[in-house]
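K.L.:
quick one: sequence plus predicted model below, questions after.
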Amino acid sequence: MAAAIEVRELGVRFRRNRRGRRNFKDIFADATRRSRPGEFWALRNVSFEVQPGESIGVVGRNGQGKSTLLRLVAGVLLPDEGSVTVNGGVAPLIELTGGFHNDLSVRENVRMMAGLHGMSRAEIARRYDGIIEFAELEGFEETPYKHLSSGMKVRLAFSVVSQLDEPILLVDEVLAVGDKGFKDKCYRRIDELLAEGRTMFFVSHNERDLRRFCTRGLYLNRGGLVLDGPLEDVLDRYNADLEV
């Protein structure tokens, strides 16, 4: 069986405050010659595989490349070195509120976002009431998106994306927002998706969440993959490094 995610010698480079731009000459230069002042490697020489049905937790301090790795797997960023191969569609529970249109109503945004993620009109119609109910937005369906509270926007986005049938889930600190009641609903929904055999790539600073959902861990530090192994071993190594 093919791996759900294959990462080979992955590297991505940034400039301070923005992505570095490459000109035509840079494309044919080797990695050393392409480097410029002010650039740094957010990730480099990172390789691993994720098998279908695995649930992987990614740990590391802030700024060590965790969210960048998720964006590379999602296809939002392109690598400067190496490759990322994703065998199957992705449901991205990252940057949840991105892509919604301020002037469209809740109803129109649900239809637009679900459609952009590949859901058919018939499927959107079938799932629409469930999306609104999960988001707790009954009575707000004709409200312009820009008039929703930040909590409402997150609930709506999670509700839409978690209804996608894609086999791979990418989750980036999505459970850090919202009230306890909504968090509990998110937990239960993710449990349901994992029980269906979905593959999950999960970034979190919350060890309780990691232990609930993940069995394997990846520890990133200084742009490199320090350890790939059972989650408890990865957390032990990460916490030991924090103490040092």
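P.N.:
It's in. Numbering: from 1, shown residues only.

K.L.:
rest of the way, CA atoms for contacts and neighbours
P.N.:
OK.

K.L.:
mind checking the SS state of whatever residue is furthest in space from the centre of the chain?
P.N.:
Here the centre of the chain is the reference, and by CA atoms, centre = their mean the most remote residue is K25, at 32.8 Å. What DSSP: H, G, I helix; E, B strand; the rest coil gives for K25 is helix.

K.L.:
in what helix or strand does the residue minimising distance to the centre of the chain lie?
P.N.:
Centroid check for the chain by CA atoms, centre = their mean gives L170 as the closest residue, at 3.6 Å. In this structure, L170 sits in strand 168-172 according to DSSP states H and E.

K.L.:
would you list every one of the helices in this protein?
P.N.:
In the chain, the helices defined using DSSP state H lie at 24-27, 31-34, 66-74, 106-116, 121-135, 150-161, 180-195, 207-213, 231-243.

K.L.:
of all those, which one is nearest L43?
P.N.:
L43 lies closest, by CA to CA, to one member of these: helix 66-74, at 7.8 Å.

K.L.:
packing partners of that closest one?
P.N.:
In terms of contacts (3 or more CA pairs under 8 Å, 6 or more residues apart in numbering; DSSP states H and E), helix 66-74 is packed against strand 39-50, strand 81-86, strand 168-172, strand 199-203.

K.L.:
packing partners for the last one?
P.N.:
When you say that, I think you mean strand 199-203. Checked by 3+ CA pairs under 8 Å, 6+ apart, strand 199-203 has strand 55-59, helix 66-74, strand 168-172 packed alongside it.

K.L.:
swap in the second one?
P.N.:
Contact here means 3+ CA pairs under 8 Å, 6+ apart; on that basis strand 81-86 packs against strand 5-15, helix 66-74.

K.L.:
by how many degrees do that strand and strand 168-172 diverge?
P.N.:
120 degrees (axes from the mean of the first three to the mean of the last three CA atoms, to 10 degrees).

K.L.:
just name the most buried of the helices and strands packed on strand 81-86.
P.N.:
helix 66-74 (a mean of 21; mean count of other CA atoms under 10 Å).

K.L.:
so which residues make contact with it?
P.N.:
5, 42-43, 58-60, 77-79, 84-86, 90, 92, 170, 172, 201, 203, 220 (CA atoms under 8 Å, 6 or more residues apart in numbering).

K.L.:
from F201, how far off is the residue nearest to the centre of the chain?
P.N.:
5 Å (CA to CA, to the nearest Å).

K.L.:
likewise A31?
P.N.:
For A31, the distance to F201 - CA to CA - is 29 Å.

K.L.:
next: E6.
P.N.:
To F201, E6 is 12 Å away according to CA to CA.

K.L.:
and N221, what does it touch?
P.N.:
So N221 contacts 60-61, 64-65 (CA under 8 Å, 6+ apart).

K.L.:
could the helices of the chain go into JSON lines alongside distance to P144?
P.N.:
Below are the helices of the chain laid out as JSON lines (distance: least, CA to CA, whole Å):
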{"stretch": "helix 24-27", "distance to P144": "44"}
{"stretch": "helix 31-34", "distance to P144": "46"}
{"stretch": "helix 66-74", "distance to P144": "28"}
{"stretch": "helix 106-116", "distance to P144": "6"}
{"stretch": "helix 121-135", "distance to P144": "14"}
{"stretch": "helix 150-161", "distance to P144": "11"}
{"stretch": "helix 180-195", "distance to P144": "22"}
{"stretch": "helix 207-213", "distance to P144": "33"}
{"stretch": "helix 231-243", "distance to P144": "43"}
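
K.L.:
got another, please set it beside the one above:
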Amino acid sequence: MSTSSAETAAAVESDREPVIRVEGVGIQFRRNRRASRSFKDLFAGSSRRSRPSEFWALRDVSFDVHRGEAIGVVGRNGQGKSTLLKLVAEVILPDEGTLTVSGGVAPLIEITGGFVGDLSVRDNVYLTAGLHGMSRREIDERFDEIIDFAEIAAFVDTPYKHLSSGMKVRIAFAVISRLDEPIILVDEVLAVGDKSFREKCYQRIDEMLADGRTLFLVSHNERDLKRFCSRGLYLSKGALVFDGPLDEALERYNSDHPPRPAA
């Protein structure tokens, strides 16, 4: 086999290897359940300590993701969707099982987290992009592009805390979406902002997917899911109950949770 043929075969084999492998993953959280108090306790000023209650946010979840896949994660609130994305982003670690991620992650989750209120927009761009691995030179080269995308050139030296909530989301999306990481995690971000900015976000995600990146999208908006995703993961009570074509995942989810009739 020639050198070029060997390199091609190696590249093909590399593409077959999953960029994300989740095997039997579980994570347990603790919540406090306050003990009941009688009228006598209240009158006497007595207080009872909260009793910790543990629960599995995710349990025995397994799946592989290959390069270039676009996956929609569906399920009701509190079923483990955001927790799954935080595990992939390595914000939190599993209590059981193994999770392997090959390549960097651009996390569009809790999108305005990490920004510092007293710093200017300019300083926050450099801080946040730098924390995600972008060099000073790269930030210099992309700074104007980031600010133009967010449409906040007039506020670039304004303290971040004085921005409106919409402006905060715009600058956060503009920064994170300019990272070169091969895996994109999006958690309900597209539900915020005005219509024109959402369309810009859609176009930016289209560009990222065209580059062969891998997408995880958590959303309750079926239109967004169908626009970007071909595969669906349906989570219920912390378990992966379906993994397959997106249309089938949505059909299964809607069957389990039919919309309530209008009053």
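P.N.:
Arrived safely, thanks for sending. Predicted model, so just to flag it, every value in this text is computed and none were measured.

K.L.:
ok, back up a step: A31 and F201 of structure 1 - which one has more neighbours?
P.N.:
F201 (24 against 11; other CA atoms under 10 Å).

K.L.:
what does that one correspond to in structure 2?
P.N.:
Aligning on TM-score structural alignment places F201 of structure 1 opposite F216 in structure 2.

K.L.:
contacting residues around the corresponding residue of structure 2 for S162 of structure 1?
P.N.:
S162 of structure 1 maps onto S177 in structure 2, with residues paired by TM-score structural alignment. Neighbour list for S177 of structure 2: 106, 108, 204 [criterion: CA under 8 Å, 6+ apart].

K.L.:
please verify my assumption that G26 of structure 2 contacts L99.
P.N.:
No. Applying CA atoms under 8 Å, one finds G26 of structure 2 not in contact with L99, separated by 10.0 Å.

K.L.:
my guess is V12 of structure 1 contacts N45. True?
P.N.:
No. Applying CA under 8 Å, one finds V12 of structure 1 not in contact with N45, separated by 9.5 Å.

K.L.:
quick one on the thing from earlier: rebuild the helices and strands packed on strand 199-203 of structure 1 as JSON lines, extending it with distance to N109 of structure 1.
P.N.:
Output for those, formatted as JSON lines (distance: least, CA to CA, whole Å):
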{"stretch": "strand 55-59", "distance to N109 of structure 1": "30"}
{"stretch": "helix 66-74", "distance to N109 of structure 1": "21"}
{"stretch": "strand 168-172", "distance to N109 of structure 1": "21"}
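
K.L.:
count of neighbours near E108 of structure 1?
P.N.:
Residues lying near E108 of structure 1 (other CA under 10 Å) number 17.

K.L.:
quick one: map it onto structure 2.
P.N.:
In structure 2, E108 of structure 1 lands on D123 (TM-score structural alignment).

K.L.:
same check, this time on I56 of structure 1
P.N.:
So, by TM-score structural alignment, I56 of structure 1 is matched to I71.

K.L.:
do R16 of structure 1 as well
P.N.:
Checking TM-score structural alignment: R16 of structure 1 goes with R31.

K.L.:
its match and W56 of structure 2, how far apart?
P.N.:
11 Å.

K.L.:
more neighbours: those two, which one.
P.N.:
Ranked by neighbour count (other CA under 10 Å), R31 of structure 2 and W56 place W56 first, with 17 against 11.

K.L.:
counterpart of the more buried one in structure 1?
P.N.:
Aligned by TM-score structural alignment, W56 of structure 2 pairs with W41 of structure 1.

K.L.:
ok so, going back, tell me the spacing between the match of I56 of structure 1 and A57 of structure 2.
P.N.:
20 Å.

K.L.:
more neighbours, the two?
P.N.:
More crowded of I71 of structure 2 and A57, by other CA under 10 Å: I71, with 25 against 21.

K.L.:
how about that one, what does it touch?
P.N.:
I71 of structure 2 makes contact with 215-217, 229-233, 246, according to CA under 8 Å, 6+ apart.

K.L.:
cool, V177 of structure 1 as well?
P.N.:
Residues in contact with V177 of structure 1 (CA under 8 Å, 6+ apart) are 151, 154, 183.

K.L.:
need the buried ones from those residues selected in PyMOL.
P.N.:
Applying 16 or more other CA atoms under 10 Å to these, the buried members can be selected in PyMOL as follows:
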select buried, resi 154+183
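
K.L.:
P79 of structure 1 contacts V12, doesn't it?
P.N.:
Yes. With contact defined as CA under 8 Å, P79 of structure 1 counts as touching V12 (4.9 Å).

K.L.:
any idea how far D80 of structure 1 is from G11 of structure 1?
P.N.:
Distance, D80 of structure 1 to G11 of structure 1, using CA to CA: 6 Å.

K.L.:
nope, L175 of structure 1 is what I was after
P.N.:
28 Å.

K.L.:
count the neighbours of V58 of structure 1 for me.
P.N.:
Neighbours of V58 of structure 1 (other CA under 10 Å): 26.

K.L.:
sorry, that was for I205 of structure 2
P.N.:
I205 of structure 2 has 18 neighbours, counted by other CA under 10 Å.

K.L.:
ditto for V61 of structure 2
P.N.:
Neighbour tally, V61 of structure 2, other CA under 10 Å: 21.

K.L.:
for G99 of structure 1, same thing?
P.N.:
By other CA under 10 Å, the burial measure for G99 of structure 1, its neighbour count, is 12.

K.L.:
what's the match for it in structure 2?
P.N.:
Using TM-score structural alignment, G99 of structure 1 sits opposite G114 in structure 2.

K.L.:
ok, now which ones touch its match?
P.N.:
With contact taken as CA under 8 Å, 6+ apart, G114 of structure 2 is in contact with T128.

K.L.:
so how far is R126 of structure 1 from the corresponding residue of structure 1 for S135 of structure 2?
P.N.:
Aligned by TM-score structural alignment, S135 of structure 2 pairs with S120 of structure 1. Distance of S120 of structure 1 to R126 of structure 1, given as CA to CA: 10 Å.

K.L.:
surely E69 of structure 2 meets T214?
P.N.:
Yes. Applying CA under 8 Å, one finds E69 of structure 2 in contact with T214, separated by 5.1 Å.

K.L.:
between the two, who's got more neighbours?
P.N.:
Legend: neighbour count by other CA under 10 Å for E69 of structure 2 and T214, higher for T214 (23 against 19).

K.L.:
any idea how far that one lies from F55 of structure 2?
P.N.:
Applying CA to CA, the value for T214 of structure 2 to F55 of structure 2 is 30 Å.
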